[in-house]
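Engineer: Predicted model and sequence below, questions to follow.
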Amino acid sequence: MGIFNRDRIRGALLVIAVTGLIGGLVLQFLGRSDLAGMVWTTCVLPILVALLAEIVRDFWHGEVGLDIVAALSMSAAVAFGEGLAAAVVAVMYAGGTFLESFAEGRARREMHDLLSRAPRTATRHRDGKLEDVPLDVIAPGDKLLVRQGDVLPVDGTVASAFAFLDTSALTGESLPVRLAIGSEAMSGSTNVGDVFDLIATRLAKESTYAGIVRLVEEAQQSKAPMSRLADRWSLGFLAVTVALALAAWWFTQDPIRAVAVLVIATPCPLILAVPVALVAGLSRAAHYGVLIKGAKPLETMARIRTLILDKTGTLTDGRPQIVAINSYIGIPDDEILRLAAALDQASKHPVAQAIVAAAKARELALPVPSEAVEIPGEGVRGSVDGHKVIVGGDNFVAGHLRRHSDDHPALASGSVLVAVAVDGRLAARLVMADPLREGAGSTLGELRHQGISRILLATGDRMEVAERVTEGLGLDGLHAGLSPDQKVMLVLAERKSGPVMMVGDGINDAPALAAADLGVAMGARGAAASAEAADVILLVDTIDRLGAGIHIARRSRRIALESVVAGIGLSILGMLAAAFGYLTPVQGAVLQEAIDVAVILNALRALHVRPHVEKNPEKQITGASCDGTIRENAA
């Protein structure tokens, strides 16, 4: 609400400044110079008061900005009767601050609240009945009912025979896990199987998900905001301006020359060029599916040297896929896949849905199965086109065939087998895994070309899985088995060597995203918590857009710097001309406006930056997960 009010105030000040300037010019044209001077002075005062309040606030926070030059020029112009010059400066300054606010909010969209994924209530067993209760009344020992699709509200133990949970948002493990009775289940996991009972072991505020939320809040509070790019040159430019103005007054005994120097020195090239170039960069980045939450993250993105990547859902696709079909009885692979997928239409299990998706991707016609019977967590049996088909785990299928499952091939770490039997014979095994994203290697190479010197992997998955997935990528470091707080510690350790970018998509990545200099969330299918904590959201589900974002950020920042250098150089020349009496305050203000137009036109070149990225609409994701549910699209 505070930011919203500040933007409204800046907009109102710009309206006052422009209205006063135009009104005074009209009165001047009508021959009412006295009223024109009053109007100009009146419109300047609110801008000057707001400017002084901003300067005091900056001083309170230990900052000294170029706003002081603008305050001096307006005050001096009003004091020595140069109302028109003061009004022009007021318009320049009000326009600059308004554009700065616009730049910060241009690419920002309303993000989901950090807790939007978390349940607000839970269903509790009480006296043989079910009741919906707020989370804060749940106590350890309470028995809760968790329906399919529900997010576990608290940490607890499974009280039913088994439970199937999607823990990818917490651990980075892409495949659902099967928990037996008595197993511990973490809050924030999603029930992708049948309904089950959970015995609460902790209060909601002490559970896993709540702890991750606290980590995000602490990391966000510890990250110092960047100062405006303009303020980096403030002290030196301020000293030169004041010295030149005083020298002109001292040697000529003409205070108007000092006013002219101050008017031309008003740092609108800094105030205007930077936000215009950066907001142009924000718009350009959004065109390529890179949503950057303001000008400060864009500038940070241009300076990144270290990249830390999550694995599941970031470096890999995050969804189980068929990587091989091992056929045993001569049935073609497509026919095996067709029969298995047709039967798996009767199951909501994520692996079953992945098989169905693979068959549809090959444009295989899937008939409706009959007599389908699912044993949750084990497999499905039924009839497809007159064939008796069984699909499921190796032991499940072997049990129906009344044979031992002892001849299956060795698996690479991180893969799973799905056995398929047709008419009483083991027909094939489908090898499923979470593969590396297509083009991941070339993307990392492009990022190194963009100036990224260190690329690390940080995952909650097992080391052997991480090593297999990243083999040949040439990473500078591999960190596996990390908890959310350990990811934060890794980010903080790397920040000592330079700006760090963290890329992730799950709830477990949110604290590290918040702790990094720049957090990037895979927003197409990522969790709301990671999107909220991140500074950048990739709206297209592919990491090659990182290269596009960095290219646009660096080019936009370079254009902003070019505008600043050119604008300040011209301003210094104008200040010298004013000091020697060649420019009056009004002429100086008009000249400064011309300089402003020039630097703004140059800054707008950022709208035409063209990164080397192929736009492929087919890669965009609607947010559907492999289990058929719609995940929150925080972007």
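Structural biologist: Perfect, I can see it now.

Engineer: Could you use CA atoms for every contact and neighbour count after this?
Structural biologist: Noted.

Engineer: and the nearest residue to A169 once chain neighbours are set aside, what does it touch?
Structural biologist: Closest residue to A169 apart from its sequence neighbours, by C-alpha to C-alpha, 6 or more residues apart in numbering: G506 at 4.2 Å. Neighbouring residues of G506 by C-alpha atoms under 8 Å, 6 or more residues apart in numbering: S168, A169, L170, G172, G313, G526, A527, A529, S530.

Engineer: go with 10 Å
Structural biologist: G506 makes contact with 167-172, 310, 312-314, 521-523, 525-531, according to C-alpha atoms under 10 Å, 6 or more residues apart in numbering.

Engineer: one more structure, for comparison:
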Amino acid sequence: MSRALRSADFALLLVSASCLVIALSFAALGRSAVANAIWVAGTLPVLGMLAISVIDALRRHQAGVDVLALVASGCALALGEYLTAAVIALMLASGRALENYAQQRARRELTALLKHAPRYANRFEANEWRRVALDAVAAGDRLLVRGGEFVPVDGTLAGYAQLDESSLTGEAAAQLRSPGEAVRSGAVSLGAAFEMVAAASAGDSTFAGIVRMVRTAQQERSPAARLADRYALLFVPAALLLAGASWLIAGDVTRALAVLVVATPCPLILAVPVAIAAGMSRCAKRGVLIKGGGALERLAQATVLFFDKTGTLTGGNARLVSVESGPGIEPDTVLRFAASIAQASAHVISEAVIAAARERGVTLSMPAQVAEQPGAGVSGKVDGRDVAIGSFAYVSSVATPAPWSTAFLQRVAYEGASAVFVAIDGSMAGALLMADQIRLETPRALRLLRHEGIRRLVMLTGDRRDVAQTVGSMLGVTEVRAEQTPSDKLAAIQAARGEGGTVIMVGDGVNDAPALAAADVGVAMGARGAAASSEAADVVLLVDRLDRLVEALRVARQTRRIALQSVIAGMAMSFAAMAVAAAGYLPPLPGALLQELIDVAVIANALRALRIRSRAHGGGLARGDADTLKAGHTELGPLMERIRRLADELPRMPGASVANALASVNASLAKQLVPHEQHDDMDVYPGLARLVGGEDPMGALSGTHREIFRMVRLLGQMTASVPPEGPDPDSLREFQRLLYGLDAIVRLHCAQEEELYHALREDA
């Protein structure tokens, strides 16, 4: 249907332009009668199309400025102003064609998604690969994806795969995925063929949901465009009144015709939908799918923001925070045995333990004689030694509880985290502190949201109050509401809407769906969120990054500003031209040409929304460079744990052992920490400064390096002064203070750097 309309608009433009040019040739030859006939012939098809459009609008109880165009064209023909009528027809046909082109250009990124929809799958049947219809694929099917083909459904990889996921995430870089990783439909295979196991049918897969949302987004008309029609209800009577007054005062109907000509067509119905569609296109290009112009306009007016915590402010997955180990046991030893036995378990915590070991470069061994008690733990043999991991109760049943375990359990409770205890040969060797950590981009995203005018930031979570308050204080949110059920979240949203202001709700789970649907703008973390939340939301973040919401908000506000500028400028120019025409200084024919220029100007201004910059900086770190910088911090992890452990153990250590322990730590600091920070300061920071911009953007972080160097040097000087029998109690406390301080400042510094690396990644 849309293609037919585009063809009709193009045909009308071709006919009206051809008739105008041919008739001008006959007029130049003195054949006025023939010229007039041709002008009428070129005008009537456009007039007919316009009449159909007006009747259809009136049937839907909508009145727009097309009425003026119809009246002006009819009056021009009735008064014998055939050339003016032909120019008006050309103006209308070109306006419709230009608007159609602008909207299609603005929707290009949205429409491109539909082209990536998979149409078939290669399924293993009867010992061979067979091409089957996509609808025939079911969960559990074994599928083959060849190079250049689309991943047909969501599933799990059986081998390595190199994928282009740009249609899903907006990230242009090729992604290398490993066996066991989840893969989503719509990604394109860039390498060799690979096998996968389907996890969902085609209709329930990621890309099918995205396609449904895209089609909905393309079909919905923006409330801003309806607002433009409401402006038209004021503009049309004003134009008719001015035209009638000029006719009555001057007694010249030509003046009335000139007024109607310059009021036709009004830029209102052209500029607003073009700007809105352009803004939606910009958001789609950055991995933010907005389901309609109405959602974009409401997003631009938002002042209150509600967040779910888990999976939104945090990553939604448990990650290793620290390793607790018993006397004489290295943390990496505890992690190695834990991760080795975890390879035999499919539990999500086991997967997190394995991932942490791989990040630290720990070499794992194959487990044997494995026995798993669901929900409790796993036991077996690793390198000939008996190993058990799991809950405290499970590990305590096979090993004697360690003296440090009580304090560790209390710490776990305070932090709202989880613990994996590790027993080796019947002895509790250590424990892993696992927690759902705050997303790297979250603090920066919240700061930018405040900068964009969000006055209230409210965190909604089902977690305990003490845990929620801790996270809220770290992020600086306005309010924290803990122990919330889905009905509580819904009530909070409804209450906020009742207080005034436009409310946004951001969530990712099924329990967030009611609140997302109730908010003025529901935003779903769609990259990993539940299908229910994505369906209920108005905006879906296809990339699993919270700072994309900041970009969407920025684009929405600039788009609305551009749309209003176009409306105001277009109306002002039209009223000025109408006044000049009413005074008799602008005849109908020049007026028609002037109005064409006004229409082109406002549409061109509306298309500025396609060039909105959603990010403050213009360049970024390559993903590989950002990962390399972060890997350097991972390598420092064992050293930081060693510093903390030494600070804890100093009061219990024999005096003669203190000097050796401090000297060993000093040597490690000089070998690892100091060179790392020196490299960052001299080699990394200059490049980052160019990306961030400003005179000295890295000054604060560089100053932290100076403090780290000072503390390391002070620790070395104090260690050199320790007598053979060990330090006195006052010196011991000073060592503890210095070690704890060094641990804290380095951890904070690394967190700040990682946040910066994450923000500057070119695929962010």
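Structural biologist: Thanks, I have it. As the structure is a prediction and not an experimental result, all values here were calculated from the model.

Engineer: sorry, back to before: and the residue nearest to A169 of the first structure, what's its match in the second structure?
Structural biologist: Mapped onto the second structure by TM-score structural alignment, G506 of the first structure lines up with G509.

Engineer: Same check on V590 of the first structure?
Structural biologist: Correspondence of V590 of the first structure to the second structure, assessed by TM-score structural alignment: L593.

Engineer: A86 of the second structure versus that match, what's the distance?
Structural biologist: Separation of L593 of the second structure from A86 of the second structure (C-alpha to C-alpha, to the nearest Å) stands at 11 Å.

Engineer: who's more crowded, those two?
Structural biologist: Between L593 of the second structure and A86, counted using other C-alpha atoms under 10 Å, A86 has the larger neighbour count: 31 against 17.

Engineer: does the more buried one really touch S16, like I thought?
Structural biologist: Yes - A86 of the second structure is within contact range of S16, at 7.0 Å (criterion: C-alpha atoms under 10 Å).

Engineer: for the residue nearest the centre of the second structure, what are its contacts?
Structural biologist: The centroid of the second structure falls nearest to R548 when counting by C-alpha atoms, centre = their mean (3.1 Å). By C-alpha under 10 Å, 6+ apart, the contact list for R548 of the second structure reads C283, R286, G287, V288, E441, A445, L541, L542, R554, S614, R615, A764.

Engineer: repeat for A239 of the second structure
Structural biologist: Contacts for A239 of the second structure were tallied using C-alpha under 10 Å, 6+ apart; they are 65, 68, 245, 256, 259-264, 574-575, 578-579.

Engineer: Can you say which of the residues you listed are buried?
Structural biologist: For the contacts of A239 of the second structure, a burial check counting by 16 or more other C-alpha atoms under 10 Å picks out 65, 68, 256, 259-264, 574-575, 578-579.

Engineer: hey, where'd the strands end up in the stretch 201-350 of the first structure?
Structural biologist: Under the criterion DSSP state E, counting those that start in this stretch, the stretch 201-350 of the first structure contains strands at 290-292, 306-309, 321-327.

Engineer: Among these, show me which one is buried the most.
Structural biologist: Per-stretch averages of neighbours, counted by mean count of other C-alpha atoms under 10 Å, single out strand 290-292 among the strands of the stretch 201-350 of the first structure, with a mean of 28.

Engineer: what range in the second structure does that strand sit on?
Structural biologist: On the second structure, the counterpart of strand 290-292 of the first structure by TM-score structural alignment is residues 288-290.

Engineer: mean distance, the matching stretch to its aligned residues in the first structure?
Structural biologist: Compared with the first structure after the fit, stretch 288-290 of the second structure shows a mean deviation of 2.3 Å (mean C-alpha distance after the TM-score superposition for the first structure).

Engineer: Distance from that stretch to the middle of the chain?
Structural biologist: The chain centre lies 8 Å from the centre of stretch 288-290 of the second structure; the measure is C-alpha atoms, centre = their mean, to the nearest Å.

Engineer: what do you get for stretch 27-42 of the second structure?
Structural biologist: Stretch 27-42 of the second structure sits 58 Å away from the centroid of its parent chain (C-alpha atoms, centre = their mean).

Engineer: Can you mark which positions in it are buried?
Structural biologist: Neighbour counts over stretch 27-42 of the second structure (16+ other C-alpha under 10 Å) mark A35, N36, I38, W39, V40, A41, G42 as buried.

Engineer: Stretch 306-317 of the second structure too?
Structural biologist: In stretch 306-317 of the second structure, counting by 16+ other C-alpha under 10 Å, buried: F306, F307, D308, K309, T310, G311, T312, L313, T314, G315, G316.

Engineer: what does it correspond to over in the first structure?
Structural biologist: Under the criterion TM-score structural alignment, stretch 306-317 of the second structure matches residues 308-319.

Engineer: How about stretch 231-250 of the second structure?
Structural biologist: Using TM-score structural alignment, stretch 231-250 of the second structure lines up with residues 233-252 of the first structure.

Engineer: got the buried residues for the matching stretch?
Structural biologist: Of the residues in stretch 233-252 of the first structure, S234, F237, L238, T241, V242, L244, A245, L246, A248, W249 count as buried by neighbour count, 16+ other C-alpha under 10 Å.

Engineer: And the strands in the stretch 451-600 of the first structure?
Structural biologist: Using DSSP E, counting those that start in this stretch, the strands of the stretch 451-600 of the first structure run over residues 454-458, 477-479, 500-504, 518-522, 536-538.

Engineer: Show residues contacting the last one.
Structural biologist: Read it as strand 536-538 of the first structure. Contacts for strand 536-538 of the first structure (C-alpha under 10 Å, 6+ apart): 108, 285-286, 288-294, 297-298, 301, 501, 503-505, 513, 518-526, 530-531, 544-546, 549, 634-635.

Engineer: tell me which element the closest residue to V64 of the first structure other than its chain neighbours is part of?
Structural biologist: Nearest residue to V64 of the first structure, sequence neighbours excluded (C-alpha to C-alpha, 6+ apart): D58, at 6.3 Å. Taking DSSP states H and E as the criterion, D58 of the first structure maps to helix 33-60.
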